[in-house]
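Trainee: Structural data only, the sequence is not supplied:
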């Protein structure tokens, strides 16, 4: 028998190492991708809760704005009535000298 020399190709010994490194890299990338998905879902839910809160606040402010507009119109109408009474009907408040206060006698039942 002849001794056969085995020649070992250096690239063949590195093949399992490269394969294992590739698998490890893929596992790390998949894990990183999964963590980013979890982070994005968390961020989306946080932003959605904040948006809902701001929408509720907006609706409350719109309701208050409507009430304030009604109140403003009420006060504006009072001033407008007073202005029309003076200009169109020539009404005025009498001075104190022309004002008479009448008091009614009290009934015995009211005492």
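Mentor: Now that the structure is in, tell me what you want to look at. Here the structure is a predicted model, which means the values were calculated and not measured. Numbers count the residues shown, from 1 in each chain.
Trainee: C-alpha from now on. contacts and neighbour counts both.
Mentor: Fine.
Trainee: which SS class is residue 94?
Mentor: coil (DSSP: H, G, I helix; E, B strand; the rest coil).
Trainee: so how far is residue 65 from the spatially most central residue of the chain?
Mentor: With distances taken as Cα atoms, centre = their mean, the residue of the chain nearest its centroid is residue 54 (0.9 Å). Using Cα to Cα, to the nearest Å, residue 54 is found at 16 Å from residue 65.
Trainee: before we move on, back to that, quickly find the element holding the residue nearest to the centre of the chain.
Mentor: Under the criterion of DSSP states H and E, residue 54 resides in helix 10-87.
Trainee: Second structure for comparison follows:
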């Protein structure tokens, strides 16, 4: 019986060490993937915020160029022409228009 323990214990220690190292490597891979995902999410959020601010600032600059502070949202060259308050490029958003 003593000889069986002498044969089993070293093999059991080696298998345990290999399993521990494998677990450590797999855990490290998942941690790297988790950190990468978090950093990518933060980067995407920051990029979205910056692009929205830039788009909003461009939109305000475009509107300010056509607005007359005295008469409101009219073209300054021709006071009879009414310019819509919302300056949106509708060509970038296709829509379905029903025809009756």
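Mentor: Ah, there it is. These numbers were taken from a predicted model, which means no experiment stands behind them.
Trainee: just to revisit the earlier point, what does the residue nearest to the centre of structure 1 align to in structure 2?
Mentor: Using TM-score structural alignment, the partner of residue 54 of structure 1 in structure 2 is residue 41.
Trainee: Residue 64 of structure 1 now?
Mentor: Per TM-score structural alignment, residue 64 of structure 1 is aligned with residue 51.
Trainee: for residue 17 of structure 1, same thing?
Mentor: Matched to structure 2 by TM-score structural alignment, residue 17 of structure 1 sits across from residue 4.
Trainee: burial of residue 67 of structure 2, as a residue count?
Mentor: 16 (other Cα atoms under 10 Å).
Trainee: wait, I meant residue 72 of structure 2
Mentor: A total of 13 residues lie near residue 72 of structure 2 under the criterion other Cα under 10 Å.
Trainee: how much space between it and residue 80 of structure 2?
Mentor: Taken as Cα to Cα, the span from residue 72 of structure 2 to residue 80 of structure 2 is 12 Å.
Trainee: got it, and residue 3 of structure 2?
Mentor: Taken as Cα to Cα, the span from residue 3 of structure 2 to residue 80 of structure 2 is 107 Å.
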